[in-house]
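Trainee: Give the three-dimensional model of this entry:
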Amino acid sequence: MRKKLALAITGVATAFALTACGSSEPTADAAATLDPANPTVIKVGASPVPQADILNFIDENLAQEAGIDIDVVEYDDYVLPNTSLADGSLDANYFQTEAYLATEMKEKGYEFAHGAGVHVEPMTVFSKKFDNAEDVTEGTTVLLNNDPVNQIRGMRVLEEAGLLKNIADDDSVLTVEGDKEKNPLGLVLKDANAEQVPQYYMSDDSIGVAVINGNFIVQAKLNKDEILAQESGENNPNANFLTWRDGEETPAIAKLEELLHSDEVRDYIEKTWNDGSVIAAF
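Mentor: From the prediction side, this is the model:
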């Protein structure tokens, strides 16, 4: 079951301190309490791609036999899935990484637990003006995500590509742009809401390079020939996972967590996103 909430991000780029966030495996005996003849509805908030696609695949192919019915609610932002989980509007959500969740819990006081990583959406550097990272010229405008956690991820991909140097955990576009040591090419660093980055990249000729989240690459149907660099999926700590309110490990959540790590879901991810824009993390 799919619902759609088209919502705008209201976050502003701000440097947040990160803290460690532990995972918690569901402990309920799902098999003992779930009934395929009377499936338990679980309401899960998710980003449209690939999270909602994965959940809908499970709902259509695996859920009924397992005794659950997934009510998928789509969000176009990174704020409301957690506020909706905290206020009880959702039973769980599936859209975020360990570092992002840690920041949210520290800043907003959420008491959440989460499962194991399901997939990675690698941060990817695109350009219409340059064929290779080494071709990027001095003063080029670079657009990044304004979410602090993903902005750092993007800056580290730029560092790996040789466009920035010595990036620290608390760096941002504000601190790095005028720093000759970290930004030797004098790149003009700008940021925008995650879902707006590909839109600006496609429509604004002043943007020479853009760093884009994997799920928005898929949604925007960007040209893979324009990729300059991409975050590696190997041992990547930025996997997305299922999140729920701490202490509320229901049988339905336990079963969904199990299904998210099934062979069927791994095969679905590998076949659906065979371009590397989404990578199974299990």
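Trainee: contacts and neighbour counts: CA atoms only from here.
Mentor: Noted.
Trainee: number of nearby residues for the nearest residue to residue 132 once chain neighbours are set aside?
Mentor: The shortest distance from residue 132 to any non-neighbouring residue, by C-alpha to C-alpha, 6 or more residues apart in numbering, is to residue 228 (5.5 Å). By the criterion of other C-alpha atoms under 10 Å, residue 228 has 23 neighbours.
Trainee: now the other sequence, so there's something to compare against:
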Amino acid sequence: MRTTRTLFAAAAGTALAVALTACGSGSSGGDDNGALVVGVTPVPAGEVLAHVKDELAEKAGLDLEIKEFQDYVLPNTALQEGSLDANLYQHQPYLDDFNKSKKTDLVPVAEVYLPPMGVYSKEVDDLADLPDGATVAVPNDTTNEGRAFQLLASQGLIELKADAGPDASPADVAENPKKLVFKELDPAQLPRSLDDVDAAVINNNFALDAGLSPKKDAILLETAKDNPYNNVLAVKKGEEDDPRVKKLADLLTSPEVAKFIEDTYQGSVLPVGRG
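Mentor: This is a model prediction of the structure:
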């Protein structure tokens, strides 16, 4: 069994201390009347939360404070430690894997949107044109790497072993007719890798942050049908009934926020139930 790999692992200890210091002023400690402190990655979660804060929260009687993070680890560690009240940036398989590997007890409250993963290339316009021996960069965290391999397998580029699950790795590739070479990278580095590889499978938020349009620029994009990777609003177990969390969940799943996502991302991010 392989060890779960997480982003920025080498610097996790130092980064955690910095992050908790940065966020320390925020947690309401369960005060139902205080600000709800929500951790996000900048795009799209940060932009969606900013819209809620600016346009909807005051009318709903919700005081929101937004904390941005540049990785996938610290928003969960800060939530577990109590520096955040909630976070929005991850899908359920990642949350499950994080809880298992880090012994945390974080739970989803609401599914909000699907940020479809895509394959990007500066070398070819069609996956079928990838040359034999092409180098394909993939995320190096367990659940997103497995997601990338499932996406490639869906187009027949590779065939996975029958027992390969959502955490599939290069070791689970049963057939590789083009003899593709897989380069495992931190997800945040994948957009920058496009100059050095033939193709890269990139998480939606990092693609958007790098100025890519998943809808226009991806040569392959996930579909919403039966997709398990909707991003969720998450809290620490036991906080699901916090009235502020319930208000935020209602706002995030409202028609107003769905319209904002549709208008802003033009199909590059899909509100739940609209894809």
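Trainee: Any chance you could compute the TM-score here?
Mentor: Aligned and superposed, the two chains score 0.83 in TM-score terms (TM-score structural alignment, normalised by the length of structure 2); 243 aligned residues with a C-alpha RMSD of 2.0 Å.
Trainee: Which position in structure 2 pairs with the residue nearest to residue 132 of structure 1?
Mentor: Aligning on TM-score structural alignment places residue 228 of structure 1 opposite residue 219 in structure 2.
Trainee: From residue 119 of structure 2, how far out is its match?
Mentor: Taking C-alpha to C-alpha, to the nearest Å as the criterion, residue 219 of structure 2 is separated from residue 119 of structure 2 by 6 Å.
Trainee: Could you do residue 36 of structure 2 as well?
Mentor: 36 Å.
Trainee: Check residue 217 of structure 2 too.
Mentor: Residue 217 of structure 2 is 9 Å from residue 119 of structure 2, where distance means C-alpha to C-alpha.
Trainee: Please enumerate the helices of structure 1.
Mentor: Per DSSP state H, structure 1 carries helices over the ranges 30-33, 53-58, 64-66, 80-86, 98-108, 148-160, 173-176, 197-203, 214-220, 251-260, 263-272.
Trainee: which stretch among those helices comes nearest residue 139 of structure 1?
Mentor: Each of these has some distance to residue 139 of structure 1 by C-alpha to C-alpha; the shortest is helix 173-176, at 13.3 Å.
Trainee: Check structure 2 for its longest strand and report it.
Mentor: strand 106-114 (DSSP state E).
Trainee: and the residue mapped onto residue 240 of structure 1 from structure 2, how far is that from residue 252 of structure 2?
Mentor: In structure 2, the residue equivalent to residue 240 of structure 1 is residue 231, according to TM-score structural alignment. As defined by C-alpha to C-alpha, residue 231 of structure 2 lies at a distance of 11 Å from residue 252 of structure 2.
Trainee: in structure 2, which residue is closest to the centre?
Mentor: Centrality entry for structure 2: nearest residue to the mean C-alpha point is residue 90, 4.1 Å, by C-alpha atoms, centre = their mean.
Trainee: if you skip the residues just before and after it, what's nearest to the equivalent of that residue over in structure 1?
Mentor: Residue 90 of structure 2 is assigned residue 96 in structure 1 as its aligned equivalent, the criterion being TM-score structural alignment. Take residue 96 of structure 1 and drop its neighbours on the chain: the residue closest to it by C-alpha to C-alpha, 6+ apart is residue 240, 5.0 Å away.
Trainee: where do the strands sit along the stretch 1-150 of structure 1?
Mentor: With strands called from DSSP state E, counting those that start in this stretch, the stretch 1-150 of structure 1 shows them at 2-5, 40-46, 68-75, 92-96, 112-114, 119-120, 124-126, 141-145.
Trainee: closest one to residue 182 of structure 1 among these?
Mentor: Closest of those to residue 182 of structure 1 is strand 141-145, at 14.4 Å (criterion: C-alpha to C-alpha).
Trainee: Spatially nearest residue to the residue in structure 2 sticking out farthest from the centre, not counting backbone neighbours?
Mentor: Within structure 2, residue 132 marks the point farthest from the mean C-alpha position, 30.4 Å out by C-alpha atoms, centre = their mean. The shortest distance from residue 132 of structure 2 to any residue other than its chain neighbours is 4.5 Å, reached at residue 178 (C-alpha to C-alpha, 6+ apart).
Trainee: how much space is there between that neighbour and residue 158 of structure 2?
Mentor: Residue 178 of structure 2 is 8 Å from residue 158 of structure 2, where distance means C-alpha to C-alpha.
Trainee: Between these two, point out the one with more neighbours.
Mentor: Set side by side, residue 178 of structure 2 and residue 158 show more neighbours around residue 158, with 20 against 14, by other C-alpha under 10 Å.
Trainee: my read: the more buried one touches residue 172, true?
Mentor: No. Residue 158 of structure 2 sits out of contact with residue 172 when judged by C-alpha atoms under 8 Å, with a separation of 10.1 Å.
Trainee: rewinding a little: isn't the match of residue 240 of structure 1 right up against residue 109?
Mentor: No. Applying C-alpha under 8 Å as the test, residue 231 of structure 2 and residue 109 come out as separate, 10.6 Å apart.
Trainee: if you count what's nearby, which of the two comes out ahead?
Mentor: For residue 231 of structure 2 against residue 109, the residue with the higher neighbour count under other C-alpha under 10 Å is residue 231, and the figures read 24 against 20.
Trainee: The more buried one: what's it in contact with?
Mentor: The contact partners of residue 231 of structure 2, by C-alpha atoms under 8 Å, 6 or more residues apart in numbering, come to 88, 89, 90, 91, 92, 111, 112, 113, 114, 115.
Trainee: Could you dump those residues into JSON lines and include distance to residue 139 of structure 2?
Mentor: What follows is those, written out as JSON lines (distance: C-alpha to C-alpha, whole Å):
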{"residue": "88", "distance to residue 139 of structure 2": "20"}
{"residue": "89", "distance to residue 139 of structure 2": "16"}
{"residue": "90", "distance to residue 139 of structure 2": "14"}
{"residue": "91", "distance to residue 139 of structure 2": "15"}
{"residue": "92", "distance to residue 139 of structure 2": "17"}
{"residue": "111", "distance to residue 139 of structure 2": "23"}
{"residue": "112", "distance to residue 139 of structure 2": "23"}
{"residue": "113", "distance to residue 139 of structure 2": "20"}
{"residue": "114", "distance to residue 139 of structure 2": "18"}
{"residue": "115", "distance to residue 139 of structure 2": "15"}
